[in-house]
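> Sequence unavailable; structure follows:
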């Protein structure tokens, strides 16, 4: 048998790579892993975790205001961005350390430098050393897309938001997806004047139309300005230090900060993949089969670098399935149906299964049930903001094929409800469940 330095070499230690390395090592494999930036990847370092902490911080803006309606004597409060930024980055450092400790405890050899593929069974490290492995796993994730427009370097991406020295008074966010809408809500709550510019007239493509329209309505009421059907033509720094952003389809804007949130592309540049025969698609994603195997049998990929579903829990599940199948004698594949997702906007929205439009295209008959209500807390706080829950059912058998929500704690509520949708429960099953009163979640079993 051919001798290799390792059974598995993982390039990229984000959510998918960390899970695959740890599980493979727990199955007895000799594992090495390389990371050129920080262990934890996008989610831990510059994505889900620090973003959610900013979301929590942003919610205090309304909570402190509402508290007065509930009898609390709240003095005028001042938000200090530097304090939150420092505490968030400190938490990120703590989590990165925990990831490293976990991998080391499982016997994974950590290599904190860039690694590229040098052959079907070889990896070249930045220092020049060549390492051999029976299997190579690419888990390098994705990176923000920056448009090709004059002055593009004046803008930043979601990677840099967490390191801003000060909050911008006026910020333009380019994009209509979840990253754009989440940071629009965060920065608006912190006091920035936010303008969101999108090249189409649709935000959150892929989510149910009624739910995303409700978010647009609420966001506008909160003071976020939306400009649609616009594309950038030029970005210039003015003599006063501001940014002059020229657009086609909309008037130009002068802002303090421009944030690009127009999508993410697989991070496969200069990894040596095509040179050894690994096929990439038009976006640069690694083409893999159901077992995460590329066109080179010894090279595999999981997570955003495959561009299947760019979600952290999916990457984790793929890493687990990969390691169990290859090293644990437990063949498994990821089920990509009924994946729940959420947008941590203000208010948040969450979804699982088919939208109404998707269901009407796929099924012969559809029944739709909704609950459009004012949350009890909002009533006493004097807010007109309304929540909306929507259930999409197959009319032939009553099976719930989609569930969509916008309102406080929607992601927390939907996680449990997603189990019911995936299990194929019917509207009757929901109706027969006694409501938990008074709660927002009870609307799930009271829809008409």
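Good, I have the coordinates. Because the structure is predicted, anything quoted here is derived from the model rather than measured.

> alpha carbons only for contacts and neighbour counts from here, please
Noted.

> does residue 285 really touch residue 266, like I thought?
Yes - proximity of residue 285 to residue 266 meets the contact threshold set by Cα atoms under 8 Å, at 5.3 Å.

> between the two, who's got more neighbours?
For the pair residue 285 and residue 266, the greater number of neighbours falls to residue 266 (24 against 21), based on other Cα atoms under 10 Å.

> and the residue most central in space within the chain, what is it in contact with?
The chain has residue 311 as the residue nearest its centroid, 5.5 Å off, counting by Cα atoms, centre = their mean. The contact partners of residue 311, taken as Cα atoms under 8 Å, 6 or more residues apart in numbering, are 303, 304.

> And residue 433, by the same measure?
By Cα under 8 Å, 6+ apart, residue 433 lies in contact with residue 445.

> Roughly how far does it sit from residue 352?
Here the distance between residue 433 and residue 352 works out to 20 Å (Cα to Cα, to the nearest Å).

> again with residue 85
32 Å.

> With residue 245 instead?
Counting by Cα to Cα - residue 245 and residue 352 are separated by 37 Å.

> Second structure for comparison follows:
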């Protein structure tokens, strides 16, 4: 049977773009459809703009630190409109880079929505049908909307980059890494931040000691963190609410979004203060509400049922170890499979797909010992098992230290950092490394190399310390603080 393309990719995020380019480099005839903007969540409404906001938010502390170090500087004021303009110029540039890479690889781009008609046919919004020997679904995920009346008054992480004005006060609902990162970002930009999380501690699934320190530092920096708390009800604030409010900030006009349906930014039709009531009985008015309560795979209205593709109970596409669905011609990678929701993982899954399908080298994407970072303030870097997960598997030793780092201690700040190694008592391998410190993401990338190679505690001990640094503690901890 003759096909229009060897590969048709649905989704122009990092994973889909990489798979398309590498397959084309192998001589495959490739097309890719993206209905919104090339670059996907990471480039357009995730990692990249978020990290730029992280950088912007750290300068307030830097001004105070500079004075402690003898610099005659004054606190500035943050210009959200100016920053936002520069931010979106950069995102536009990056989108064009992605488009250029695809065009340079002879990948045909369809700027439209695509749906599966059958295992080898894709239907575009224009009505055009194209056929492909292989179809790769890489449509990513989107923020989940809470099941709450008037939830449309709030925004998700998609819209936060589109705000017309910086709110004076905001309620962030959620306790995962997205919620905690934006709590720290907005706090650093001068917003009065309140955070509700229904669980007993933020950052569920990460090492207890590390996430506990982050929660402590967030409170130290002025974030009003409420655990065991959720929003019970919300509505547009009226005059009576404003008169009784414990805090009333300015309007926060939320930017309207553009785009079609898959992973498009949701919109909010409210540009004024929001009255909220929490499960603990607290009533308060906020300029804005941000819901960061999870993400959902983008599988709706993709024609998966028509093609016979199996979808899991959370909407994820079910795949085997080689990213293949139950339909042999259809594969899926990235967040739409709900395996590991990280951009570098999606990219590696895309490359493993090409190795398997176009190079004749069956390759499973490696999901073991993936380093990751949470860009709170301070950052958290982690690789391997938490202390809790490790001790459930085998006897372990825990090496840990927490201290005030030299740079901020000199400036009179109370910031603390954490260095932690979880070690197998039997094999002496380092099972997990957890860092809470400035630039923890940079540190964990390098520690991850050693741990992926199977380094033991004694291997760490043999490395000479780089002094004076925060990271030297990773190789100078000689005595376990506890065993389990």
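In hand now; what should we look at? Keep in mind that this is a model prediction, so the values were computed, not measured.

> Can you calculate the TM-score here?
The TM-score (TM-score structural alignment, normalised by the length of the first structure) is 0.98; 446 aligned residues with a Cα RMSD of 1.0 Å.

> just to revisit the earlier point, of residue 245 and residue 352 of the first structure, give the one with the bigger neighbour count.
More neighbours sit around residue 352 than around the other of residue 245 of the first structure and residue 352, counting by other Cα under 10 Å; the figures are 24 against 19.

> burial measure for residue 153 of the second structure, as a count.
The burial metric for residue 153 of the second structure, expressed as a neighbour count using other Cα under 10 Å, is 21.

> my read: it touches residue 272, true?
No - taking Cα under 8 Å as the contact criterion, residue 153 of the second structure and residue 272 are not neighbours in contact, 9.2 Å apart.

> Find the residues that touch each one of those two.
residue 236.

> Residue 394 of the first structure pairs with which position in the second structure?
Across the two structures, residue 394 of the first structure finds its equivalent in residue 424 of the second structure, going by TM-score structural alignment.

> how near is its match to residue 371 of the second structure?
Taking Cα to Cα as the measure, residue 424 of the second structure falls 19 Å from residue 371 of the second structure.

> try residue 274 of the second structure
Summarising the geometry, the distance separating residue 274 of the second structure from residue 371 of the second structure, computed by Cα to Cα, is 38 Å.

> if you count what's nearby, which of these two comes out ahead?
Per other Cα under 10 Å, whichever of residue 274 of the second structure and residue 371 has more neighbours is residue 274, with 25 against 21.

> In contact with the more buried one: list those residues for me.
Contacts were defined as Cα under 8 Å, 6+ apart; by that measure residue 274 of the second structure touches 153, 234, 235, 236, 237, 285, 286, 287, 288, 289.

> Which positions within the helix or strand encompassing residue 84 of the first structure qualify as buried?
Per DSSP states H and E: residue 84 of the first structure is located in helix 81-105. If you call a residue buried by 16 or more other Cα atoms under 10 Å, then helix 81-105 of the first structure has these buried ones: 85, 88, 89, 91, 92, 93, 95, 96, 99, 100, 103.

> list the helices and strands the helix or strand following that helix packs on?
Using DSSP H and E, the helix or strand that follows helix 81-105 of the first structure towards the C-terminus is strand 109-111. Here strand 109-111 of the first structure touches strand 31-34, going by 3 or more Cα pairs under 8 Å, 6 or more residues apart in numbering; DSSP states H and E.

> The strand it packs on vs the second structure, average offset?
Between strand 31-34 of the first structure and the corresponding residues of the second structure, superposition yields a mean separation of 0.3 Å, by mean Cα distance after the TM-score superposition for the first structure.

> Check which helices and strands that strand is in contact with.
Helices and strands touching strand 31-34 of the first structure, by 3+ Cα pairs under 8 Å, 6+ apart, are strand 6-11, helix 15-26, strand 109-111.

> quick one, which of the ones you listed is nearest to residue 363 of the first structure?
Of all these, it is helix 15-26 that lies closest to residue 363 of the first structure, at 34.4 Å by Cα to Cα.

> what angle separates the closest one from helix 81-105?
For helix 15-26 of the first structure against helix 81-105, the angle by axes from the mean of the first three to the mean of the last three Cα atoms, to 10 degrees is 30 degrees.

> To what extent does helix 15-26 of the first structure diverge from the second structure after superposition?
On superposition with the second structure, the average gap between helix 15-26 of the first structure and its aligned counterparts reaches 0.6 Å (mean Cα distance after the TM-score superposition for the first structure).

> Distance from the chain centre to that helix, please.
Averaging C-alpha positions (Cα atoms, centre = their mean, to the nearest Å) puts helix 15-26 of the first structure 20 Å from its chain's average.

> For the residue mapped onto residue 371 of the first structure from the second structure, I want the exact helix or strand it lies within.
Taking TM-score structural alignment for the superposition, residue 371 of the first structure sits opposite residue 401 in the second structure. For residue 401 of the second structure, the enclosing helix or strand under DSSP H and E is strand 396-403.

> Now do that strand: everything it contacts.
Taking Cα under 8 Å, 6+ apart as the criterion, the residues outside strand 396-403 of the second structure that touch it are 387, 390, 416-425, 473, 477-484.

> quick one: it to the first structure mean distance?
Between strand 396-403 of the second structure and the corresponding residues of the first structure, superposition yields a mean separation of 0.9 Å, by mean Cα distance after the TM-score superposition for the first structure.

> Can you point out the buried residues in that strand?
396, 397, 398, 399, 400, 402.

> again with stretch 257-269 of the first structure
So stretch 257-269 of the first structure, judged by 16+ other Cα under 10 Å, has buried residues 257, 258, 259, 260, 261, 262, 263, 264, 265, 266, 267, 268.

> Provide the aligned range in the second structure for that stretch.
Following TM-score structural alignment, the partner segment of stretch 257-269 of the first structure in the second structure covers residues 288-300.

> tell me how far the ends of the matching stretch are from each other?
With Cα to Cα as the measure, the ends of stretch 288-300 of the second structure fall 29 Å from one another.
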